[in-house]
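Colleague: Below is the sequence, then the predicted model.
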Amino acid sequence: MEVMRTLHAVIIAVLVTAIIVGGILYYFLSTAPKPKANLLEIYHWWTSGGEKAAIDALVAVFQEKYPDVGVIQSPVAGGAGYVLKAVMKSMVAAGEAPDSFQIHAGYEMKPYIDGGYLEPIDHLWAQQGWEEVFPAVVKDMVKWGGHYYAVPLNIHRANVLWYNKKILEQHNIDPASLETWDGFFEACEKLRREGITYPIAMGGIGKWEIAHALEQILISQGVDFYQDLINGKLSDPNDPRLVNAFNIFKRYMDYVNPDYATLTWDQAVAKVIRGESVFTIMGDWANGEFLVANKTFNVDYGAIPVPGTKGVYVLVVDCFQKPKGARHPENSEKWLIVVGSKEGQDAFNPIKGSIPARLDADINKYGPYQRSAIQDFKNAQYMAPSIVHGSGAPEKFASAFNDVASAFASNRNVQEACNGIINAIQAAKNEYVKEWKLIP
């Protein structure tokens, strides 16, 4: 009987001990911090077929190097990134920034710099030797207060005039004759006489498409003039170069499809592809639209610098950076290293239609248009940042610039537009913090 009582006591003691130990283990297991998932979350605005294929190719390079990291892509549709900008500003302000997000180099970065939302990445630039492989203007576009805050992935050219080559041949128009505005408008008039009423295709549903065309016309008035514009140094609404630019734009609009305000940029390009129009001014992301339509460069279509801009390369530079408070900071830096690598850029850009921001590209990986663009880039007399695509001027001016362009396309009032440009410069006067030096 005594043995049984002892046995019961031992069993009870064991059970009590198990319950206590189990409770302690449960407490620590349920309250101890759980390890973070090994992830990388990136935001971008590349959602069309060719764009998605390009970013997927870049992600594939990353995952080959870091197979243990899961990549979450969060694309936000919207031409030129205007939708993503609004989304990202609210996210970073709320402390919810992803590990990296797409941004244009230049002034588009300034609100994030001013808000303290980005980490300087000088150590990565030093480790990876990026100082030696990116051109000076591009380096300046991602540097603020003496520190690097982003890594350039690609370069698009903004000042491109695309044309339907077969239609020009049918009407005996030599593309070389389009290098001046007089020659270009003579070609437009000839095409109109011969049955193509609106030879220029343009979109305008987002306003920026109109501003994009105006920007290239302004650059055609001289790099010194454009340098003064983006440095906020124009003050006279009667400046003959400014007036002449709007007179050119007024004549340009005479040949534009009347439904421009209802079309996106790619729908305008499609009009050229179909032969409904002959010309369109758009960045070289348009090349992808021709390729998707199974058109061959220099057979079905061609491209030259916008009239008056030969020797100028207007830069649209896409970048990624490291937000402050990124959930996976080590993976954020790994991503930036791949973005800035030769391997990453030569995987992404041949598909995207852009050229690499690095100067040591493997040119054999690129198509005929891109090979010509790489050569033009290396030989460019001038490089200039785009206002419309976030780089060249303060956001306050760029927004007003879009409005001025859109209003002018409708009312064609030259004096009102010139006044609007000068007023927009004055309103943003305190925000011009970069001194662009475009002329060597």
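Modeller: Everything's here; your move.
Colleague: For the rest of this, base every contact and every neighbour count on C-alpha atoms.
Modeller: Fine.
Colleague: Name the nearest residue to the residue minimising distance to the centre of the chain, sequence neighbours excluded.
Modeller: The residue lying closest to the centre of the chain (CA atoms, centre = their mean) is Asp318, at 4.3 Å. Once flanking residues are discounted, Asp318 sits nearest to His104: 4.8 Å by CA to CA, 6 or more residues apart in numbering.
Colleague: Likewise for Gln321?
Modeller: With CA to CA, 6+ apart, the residue lying closest to Gln321 is Ala150, at 4.4 Å.
Colleague: again with Phe185
Modeller: Phe185 sits nearest to Tyr252 (CA to CA, 6+ apart), 7.7 Å away.
Colleague: All the strands of the stretch 151-300 of the chain, residue numbers only.
Modeller: 151-157, 160-164, 279-281 (DSSP state E, counting those that start in this stretch).
Colleague: Let me have the ones you listed in a markdown table, adding distance to Leu84 as columns.
Modeller: Formatted as a markdown table, those follow (distance: least, CA to CA, whole Å):
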| stretch | distance to Leu84 |
| --- | --- |
| strand 151-157 | 18 |
| strand 160-164 | 25 |
| strand 279-281 | 24 |
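Colleague: let's bring in a second one:
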Amino acid sequence: MKSNRILMVAAGASALALGLAGCGGTDGGDGGESGGNAEVEVFTWWAAGSEKAGLDALVGVFDDQHPDTKFVNGAVAGGAGSTAKDLLQSRLQQGDPPDTFQAHAGAELQDYIDAAQVEDVSDLYEEFGLNEAFPADLIDRLTVDGAIYSVPANIHRANMVWGNPSVISDAGLDPEAEYASLDEWIDALEEIDASGVTALSVAQPWTQVNLLETVLLAGLGADSYEGLWSGETDWTGAEVTAALEDFETLMSLTNDDRDGLDWPDATQQVIDGDAAFNVMGDWAEAAFQEAGAEAPADYVYFPVPGTDGVFDFLADSFTLPVGAPHPEGAKAWLDSVSSAEGQEAFNMAKGSIPARTDADTSEFGAYQQTAVESFQSDTIVSSLAHGAAVPVSVLNQITDATSKFTTGASDLATYQEELAAAAGE
């Protein structure tokens, strides 16, 4: 039965709800969009690989739907948007916003809302019919004090394992094995490590935080995992300590060059047979497809052991910044992002699934079909690493603490204390 427990972002935001007519920032009050000069600068971190393929597919739909509006690509490279978010914050503080920017739906938006940097787009939900097109649970997750501040392009699942069956077989293990618990999977990883092959590939710290959240989810269960973000679960408790010990063990089985890599590199190690497994969101599916791999012959996938039946949710979404220089261009982009055609093209290329319930997914791949079914039936929780569970400021603290721990600059007890402090305990 699908969970109705909704992780709401913190209430009490002092949001500035301005209409489209009030957000132009250029001379003449038309946002510079008169005389055939309509454009939209779209700020994302989709600069390469399958992410860029998804963006290109969405741009193709946009060009068809809004041929008189020029798309300006503001993509900034950097996994999970760490570089892009820093540049974006600088631009927003300087009063130089893009027309729209990518953000993860959920608590990540809270800092922008508190700073009055994004508009309430609830009126667009009415205009585009999105209140009926998106699932009620998703609408609830997007709503802050009765207002909505972004339009989701997709739904991703973060708690997935991707494996190379040849590497697994060469280590004497069954590539089709199902692991009932994290402990069982760790036993298998240790056997692979003993064979001389990297058991689990990871990359720079944000991918390590992605791994961390799945270990916490496996160790605590959905309710207590959600309690970490609501304050109902004690970060200093024994269950969290045990989960962090599992995380420490998993990190000991990873590649030594991890901090110099981004997620495509870590996934590529599995594709190339240099690593057995990788924990990554289902954007990895598009990377396997791009490499010409076919499941289950070339790769296998399954939820992180201990998290089966739970969908660790995130969504890429787009905003309307306060002071956007081309608000009508931004509105046109949000129209395409939320359309069935846009969501079908984008998600087919990116490995995710549409946020719209009426989108046609009949041509989607086998993995995506399982994701559609899981999102409809599994318990849904919010991703830590990808902005759904906590604001950017909290995530940054957790990422810094994780980096210190995995590079040996702190011990487990200190790490747990720093995580508790980041969460406000």
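Modeller: Received it, and whenever you're ready, just let me know what you need. These numbers come from a predicted model, not from an experiment.
Colleague: For the two chains, what TM-score is obtained?
Modeller: The TM-score (TM-score structural alignment, normalised by the length of the second structure) is 0.87; 391 aligned residues with a CA RMSD of 2.1 Å.
Colleague: Now do the contacts for the residue nearest to the centre of the first structure.
Modeller: Gln102, Ile103, His104, Ala105, Pro152, Leu153, Asn154, Ile155 (CA atoms under 8 Å, 6 or more residues apart in numbering).
Colleague: So which of those residues wins on neighbours?
Modeller: Ala105 (30 neighbours; other CA atoms under 10 Å).
Colleague: I'd assumed Ser391 was in contact with that one.
Modeller: Yes: Ala105 of the first structure lies in contact with Ser391 (CA atoms under 8 Å); the separation is 5.5 Å.
Colleague: shared neighbours of the two, anything?
Modeller: Met141, Val316, Val317.
Colleague: Is the second one in a helix, a strand, or coil?
Modeller: This means Val316 of the first structure. strand (DSSP: H, G, I helix; E, B strand; the rest coil).
Colleague: Skipping adjacent residues, who's closest to the aligned partner of it in the second structure in space?
Modeller: When the second structure is aligned by TM-score structural alignment, Val316 of the first structure is paired with Leu314. In space, Leu314 of the second structure comes closest to His156 once its chain neighbours are excluded; the distance is 5.3 Å by CA to CA, 6+ apart.
Colleague: how about the one you found, what does it touch?
Modeller: Gly281, Asp282, Trp283, Phe313, Leu314, Ala315, Asp316, Ser352, Ile353 are the contacts of His156 of the second structure under CA under 8 Å, 6+ apart.
Colleague: next one: Glu341 of the second structure
Modeller: Applying CA under 8 Å, 6+ apart to Glu341 of the second structure gives the contacts Val61, Ala359.
Colleague: Residue in the second structure paired with His156 of the first structure?
Modeller: In the second structure, His156 of the first structure lands on His156 (TM-score structural alignment).
Colleague: how about the residue nearest to Asp318 of the first structure, what does it touch?
Modeller: Val316, Val317, Asp318, Cys319, His389, Gly390, Ser391.
Colleague: Confirm that the fifth one sits in a strand.
Modeller: Put plainly, it is His389 of the first structure. No: judged by three-state DSSP, His389 of the first structure forms no part of a strand; its state is coil.
Colleague: Let me know whether the match of Val316 of the first structure touches His386 as I believe.
Modeller: Yes: using CA under 8 Å, Leu314 of the second structure is in contact with His386, at 6.3 Å.
Colleague: Quick one: the strands in the stretch 1-150 of the first structure, in order.
Modeller: Under DSSP E, counting those that start in this stretch, the stretch 1-150 of the first structure gives strands at 39-44, 70-75, 100-101, 103-104, 143-144, 147-148.
Colleague: Any buried residues in the longest helix belonging to the first structure, and which?
Modeller: Criterion DSSP state H: the longest helix present in the first structure is helix 2-31. When burial is assessed from 16 or more other CA atoms under 10 Å, helix 2-31 of the first structure yields no buried residues.
Colleague: ditto for stretch 401-415 of the first structure
Modeller: Those would be Phe401, Asn402, Asp403, Val404, Ala405, Ser406, Ala407, Phe408, Ala409, Arg412, Val414, for stretch 401-415 of the first structure by 16+ other CA under 10 Å.
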